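Chemist: for reference, the sequence and a predicted model appear below.
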Amino acid sequence: MINVLLKQIFGSKNDREIKRMRPVVGQVGALEPAVSRLTDQQLGAKSDEFRKRLADGAPLDDLLPEAFAVCREMSKRKLKMRHFDVQLIGGMILHEGKIAEMKTGEGKTLVATLALYLNALEGKGAHLVTVNDYLAKRDAQWMGPLYHHLGLSVGIIQHETSFLFDPTYDPEDKRLLYLRPCTRREAYRADITYGTNNEFGFDYLRDNMVTDLDQCVQRELHYAIVDEVDSILIDEARTPLIISGPTEDSTDLYYRIDRIIPGLKREEHYTIEEKTKTAALTEEGNEKVERALGITNLYDPANMNLVHHVVQGLRAHVLYHRDVDYVVKDGEVIIVDEFTGRLMPGRRWSDGLHQAVEAKEEVKIANENQTLASITFQNLFRMYDKLAGMTGTADTEASEFAKIYNLEVVVAPTNRPNIRQDFPDVVYRTEKEKFNAIVEDIKDCHQRGQPALVGTISIEKSERLAGYLVRQGIKHSVLNAKHHEREAEIIAQAGRKAGVTIATNMAGRGTDILLGGNPEFLFKKTLYADPEMTPERQASLQAQIQAECE
């Protein structure tokens, strides 16, 4: 009762934090008239002025109002987007090394530019960590003109390549517009570097395996903003990143064990623990395996290797499922990331599990791997001098962020009152009843012209639901790891009238779906297909697409 009373009098801790930042927002606003009178060149030269002041001993916090005002003005000119006051608050939260919870659609990508610009002025590098390569590339291309005109370089780290943002570079592949290929070291030497949590982690591990410091690509881990911070720092916190190398073991044993596993029955011959994804043989199971292998004691020290192979074979058959945990593509088993729903080519499960899955799917078995280096995201991100994050859902995990990372969560207010309705969950007796209800809901939305986005937990479920819609004659798009090449196109179309999009969790984070569709993307796509189009035809087409999307 006393706590409730005190909260009503003094406000919550979050309210007090926001109130503390309001005067600084006023200072940034007061600078706007003077800053708006500067030319583009004078505005860009402000970065050098700020760097000189930092070199002369000025604290970074003292530069905040001016740096934010300069960044806001340049964004208004080059991106046609002016930071709202609540976005300035979001930028301050990130600069202070805290987590900004901002509702969906509040413009977190733009908010990050404020804190990245300010912290990059120190010349030690600033990292923007996203959940996938698509978002890293998209955000860097989108925000690149802002940083470029402010005199900052931008690097982009991708799975198999890296780029520097260069507005003079015109590649043949227009999807890589302004992205000039460079070495990984050059991308990390940029003032600001965009990349995924996996790439930053694996580059850190590789740097720790080199024998010559000149081969290292990263520099000191100075400042990072983690986008979708709850997904990376909580959901995936204990996920180890592992670099492995091949061993000399033969692969024949995997095929031999694989022929035995289908004859074993659950509970009678083995038990499983689905949460930890482990399996164990029962006494009857031990005896059956011993008979099948022609040995007298499976647990004799000389046969310990067989026990390991049998357990991994069991896990491959009963705990790892095709089109859920992995897909088979071009005769190769490719892991599906359980958090992002994306394919992870080149990644392999360790300790013989990947080989057991390959034997199960009757594809060529590669040699078993041994671990050479490993680190968890939790340990990786705690090494940064200053860490911040942003997401739409962090307040519920505030205690975990505080305990594990010493990070405070601040909920930023919305620019306008939220009119979206959030309904409670609906629970059905059977999966069939649930799918029938989903299909009826989709039919209703489709008939009313309302676009619908349906989230599913696996590739298998997304394709099963797609099958229901095909039988109902409802036109739809499917976005999962099997169709990831069309991701940008599917997302751009998802908000169109009566559009139906079925997606796995790969589309659940960081992707913007505009109601009516994304006219700019659709126009660019048509333009890439016909680069010789006349200016008159371009203008006509742009007007036509704009009208269709409104």
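Modeler: Here it is on my side, so go on. Residues are numbered from 1 along each chain as shown.
Chemist: C-alpha from now on. contacts and neighbour counts both.
Modeler: Fine.
Chemist: could you pull out the buried residues of stretch 269-278?
Modeler: By 16 or more other CA atoms under 10 Å, the buried positions in stretch 269-278 come out as 269-272.
Chemist: as CSV, those residues with distance to residue 302 and secondary structure would be great.
Modeler: What follows is the buried residues of stretch 269-278, written out as CSV (distance: CA to CA, whole Å; DSSP: H, G, I helix; E, B strand; the rest coil):
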residue, distance to residue 302, secondary structure
269, 22, coil
270, 22, strand
271, 24, strand
272, 25, strand
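Chemist: can I get those in a markdown table with distance to residue 323?
Modeler: A markdown table is the format used below for the buried residues of stretch 269-278 (distance: CA to CA, whole Å):
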| residue | distance to residue 323 |
| --- | --- |
| 269 | 26 |
| 270 | 24 |
| 271 | 23 |
| 272 | 20 |
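Chemist: between these, which is nearest residue 11?
Modeler: Relative to residue 11, the closest of the buried residues of stretch 269-278 is residue 272; by CA to CA it sits at 50.2 Å.
Chemist: which residues are in contact with the nearest residue to that closest one once chain neighbours are set aside?
Modeler: Once flanking residues are discounted, residue 272 sits nearest to residue 279: 4.3 Å by CA to CA, 6 or more residues apart in numbering. Going by CA atoms under 8 Å, 6 or more residues apart in numbering, residue 279 touches 270-273, 311, 314-315.
Chemist: could you do residue 109 as well?
Modeler: Listed by CA under 8 Å, 6+ apart, the contact set of residue 109 reads residue 139.
Chemist: take a look at this one as well, against the first:
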Amino acid sequence: MISNLFTKIFGSRNDRTIKNLRKTVALINALETQLEALSDEDLRAKTAEFRERYDNGQSLDDILPEAFAVVREASKRVNGMRHFDVQLLGGMVLHQGRIAEMRTGEGKTLTATLPAYLNGLTGKGVHVITVNDYLAKRDAETNRELFEFLGLTVGCNVPGMMPQQKKQAYTADITYGTNNEFGFDYLRDNMAFSIDERVQRPLFYAVVDEVDSILIDEARTPLIISGPAEDSSDLYIEINKIVPLLELQEKEDEEGVEGDGDYTIDEKSKQVHLTERGQIKVEDLLTERNLIEEGDSLYSASSITLLSHVYAALRAHKLYQKDVDYVVKENEVIIIDEHTGRSMEGRRWSEGLHQAVEAKEGVKIQNENQTLASITFQNYFRLYETLAGMTGTADTEAFEFQSIYGLDTVVMPTNKPMIRDDRADLVYLTQEEKYEAILIDIKDCQERGQPVLVGTISIESSEYLSQFLRKEKIKHNVLNAKFHAQEADIVSDAGLPGTVTIATNMAGRGTDIVLGGNWNSEVEKLDNPTDEQIAEIKAAWKIRHDAVIDAGGLHIIGTERHESRRIDNQLRGRSGRQGDAGSSRFYLSMDDALMRIFAGERMTNMMRKLGMQRGEAIEHPWVNRAIENAQRKVEARNFDVRKQLLEYDDVANDQRRVVYSQRNELLEEGDISETITAIRGDVLAGVIDQYIAPQSLAEMWDVPGLEERLKQDFLIELPITQWLADDNKLYEEKLRERIEQSVEQSYKQKEEQVGDSVLRQFEKAIMLQSLDQHWKDHLAAMDHLRQGIHLRGYAQKNPKQEYKRESFELFSEMLENLKVDVVGILSKVQVRAEEDVEKVEEQHRKSENAPREYQHEEAEHVGGEAPQSATVMARTEPKVGRNDPCPCGSGQKFKQCCGKLK
């Protein structure tokens, strides 16, 4: 109550922020008359002036009022569009590295030109990030003329570009592109074999459009570059035949004893689990097909690969539906983005799930993949010096933006008051009744000439509704991943009087629905239109526009609630743009996924007890609250999943930074001989320690063993036994020095034989090749560790702490193995000429340039329960404790001997 009183007196934090920014808006507006008097050349010259001032020490904040005023004046001259005051406010919020929540139709694309120009003055590169290629190309072309008028260069970064084209796009002052492409370019740059192959500059400033879609919805899907591993197509086909023979167990009985089913489904966590009966049945079926030995368990170390295949097939059949989670197009399974409804060509699920879906659908099974590089969007976007974003719906996720990205959310006032009529939800008992009610609403709107946008949450729902409308002979358009190419035309017609448009998830469509239709698209269809033709089109549009306004504006119908309130708000936000009239209503049924999972049978029984008749609906604030609470539960769970993913990926991120930093240094250094010498010294010291333990008696030394080991690892024969016989004062320290000198001398002889420059080049090639191979193997080991880490919870251990500890051990082990590998190759390989170096480089390039997949990983189980992908790591020898005696027989503790971290 006190806080409410405080807000009433002083205004909310958001209000105070806007009030402070309005002072700068007044300064920008005061410059307008002065800039209007400038010629085009003088206005353009302002860019050079601003750059000089910045180079001389002025901050961008000092330049901001004049820079924003210049952009506004240039936009008036080039595009005939003047930035509103609310767009100036949005531009300032974006420049400060915050999120600007701007309603649909308020002009986010134009708003982004302000901070993009200001930060583009630095020459460090500005990235404007959108959700798809179409928007990236459109926005780049729309704003190119404006920026080039002001003397700034514009690039566009989309998939399929040649490296040289990409490099050119990144050298531009302002680069438009998609979040995926920027992220994949970062990973590809860190797999490059030379500096020239890298395309990105240091990450400076980014504006993310539809920031909630990119930083929240897609934050559960790490970017993964992977290459083909072994082919196991036959195995997927065989196991695909087994799954249909398994029966679903509906529920456990009252005593908690399992029923007679083979598997259970947990819809909330999207997991499938084999029951004990199911495990036995699968083992029998696998034995019949000679896939496992008689009496072997599905959970034995030898069968663990089969176990992951079985669970992948179960998930493919029981959790992933055609036309909801994927479509089959041209004999290929293509993922559907659950957040945007778009098809995602080239993206594949990992952990064998994609291959299992391919087997289920009877299409060609493509090879499994090995992870080559990966990063989450959270960790990629946190690499930018300044990050900002804009969207129509961010306030509901403000806490997550602040806690994970450190981004404040500022809600922008609308240019004109919002007058849309958001009506209460109607809840029906069955889907059939719900669709009948939707049909009545659509018919009523069509008769009155009111355009209707019907939002569905899946392709399946949109096609079901489309069939329903066809039976009733109601003309309509369908906008989903199957009709991607016609999207612009469908959206431009969606505001015509009486038009019915069915859309699968409107988030990120990027095109406003203009009441009366889009007259610009009509003009664009004409070849060299005359002024008279344009005037006629505008006049006809004005009549249609007024008719639609009189009919009530665009009417939004939601066929069910999405898991997230934000997605529902995005659908509603398509109506009522720029103060237009509009209305919205959601129709629900107790059969809807959200209602079924979270409202359950209790609410259905209550509705029946109330004596609801067919066709009757509940419309009550209590129902709306129950639905909102269900959505909050899902949002909270999804937030926990994303946070958990981030906590796990932060461990990998620290390691990634070390490896990528080391790799970049290698690429930039022409001579890494000092590094190689240091590594050789470390490896050699470790080898000597195993046979001559530090500060040990000469009687405990294994000299013949050391001689043999040096011969094997360093290709050098040293008569150490003879040295000791000839010199009884050759103590441990001096002996070590003599061995080290001999090994160094042997390497120098190799250098003299092949030449200094050739060996330097060879060292670099081998170091890069080994680092890349060990990093790939380490990523696979980390995947296995992460997939099984939840099992530590059963041993009363914290899985996250265990993951951190064991991943550090794996990383330390990788670094040690890398050193040994590099030194071993350099010591043993005989380099004869520069051609040998080129062969090594070519071999590496071939492996790096092998066909790659850009994967869409299912990350929901991270750190949680995921038995379908758990991997059992079997030890061949007992584990040696850090304080146990070292197995090498030195008499020292393991941590001070062979277990010593170099």
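Modeler: Looks like it arrived, so ask away. These numbers were taken from a predicted model, which means no experiment stands behind them.
Chemist: ok so, going back, what's the match for the residue nearest to residue 272 of the first structure in the second structure?
Modeler: If you follow residue 279 of the first structure across to the second structure using TM-score structural alignment, you land on residue 272.
Chemist: what does residue 26 of the first structure give?
Modeler: Correspondence of residue 26 of the first structure to the second structure, assessed by TM-score structural alignment: residue 26.
Chemist: just the helices in the stretch 251-400 of the second structure please.
Modeler: In the stretch 251-400 of the second structure, the helices defined using DSSP state H, counting those that start in this stretch lie at 276-288, 304-318, 353-361, 377-381, 398-400.
Chemist: enumerate every residue touching the most centrally placed residue in the first structure.
Modeler: The centroid of the first structure falls nearest to residue 131 when counting by CA atoms, centre = their mean (1.3 Å). Contact analysis of residue 131 of the first structure by CA under 8 Å, 6+ apart lists 196-197, 227-228, 232, 340, 509.
Chemist: so where's the longest helix in the first structure?
Modeler: For the first structure, the helix that runs over the most residues, judged by DSSP state H, is helix 13-36.
Chemist: average gap between whatever helix or strand residue 53 of the first structure lives in and the second structure?
Modeler: Taking DSSP states H and E as the definition, one finds residue 53 of the first structure inside helix 40-55. Its aligned residues in the second structure lie a mean 0.9 Å from helix 40-55 of the first structure after superposition (mean CA distance after the TM-score superposition for the first structure).
Chemist: and the angle for that helix with helix 13-36?
Modeler: Between helix 40-55 of the first structure and helix 13-36, the angle comes out at 130 degrees (axes from the mean of the first three to the mean of the last three CA atoms, to 10 degrees).
Chemist: OK, contacts around the residue nearest to residue 298 of the first structure when sequence neighbours are not counted?
Modeler: Closest residue to residue 298 of the first structure apart from its sequence neighbours, by CA to CA, 6+ apart: residue 290 at 6.0 Å. If you count contacts by CA under 8 Å, 6+ apart, residue 290 of the first structure has them with 296-298.
Chemist: which residues in the first structure does the lengthiest helix in the second structure match up with?
Modeler: When the second structure is parsed with DSSP H, its longest helix is helix 621-668. Across the first structure, nothing matches helix 621-668 of the second structure (TM-score structural alignment).
Chemist: list the buried residues in the following helix or strand past that helix.
Modeler: Proceeding N to C from helix 621-668 of the second structure, the next assigned helix or strand is helix 673-691, under DSSP H and E. Neighbour counts using 16+ other CA under 10 Å place 673, 676, 679-691 of helix 673-691 of the second structure among the buried residues.
Chemist: the stretch 51-200 of the first structure: strands as residue ranges?
Modeler: Secondary structure of the stretch 51-200 of the first structure by DSSP state E, counting those that start in this stretch: the strands cover 99-101, 126-130, 154-157, 162-165, 179-181, 192-196.
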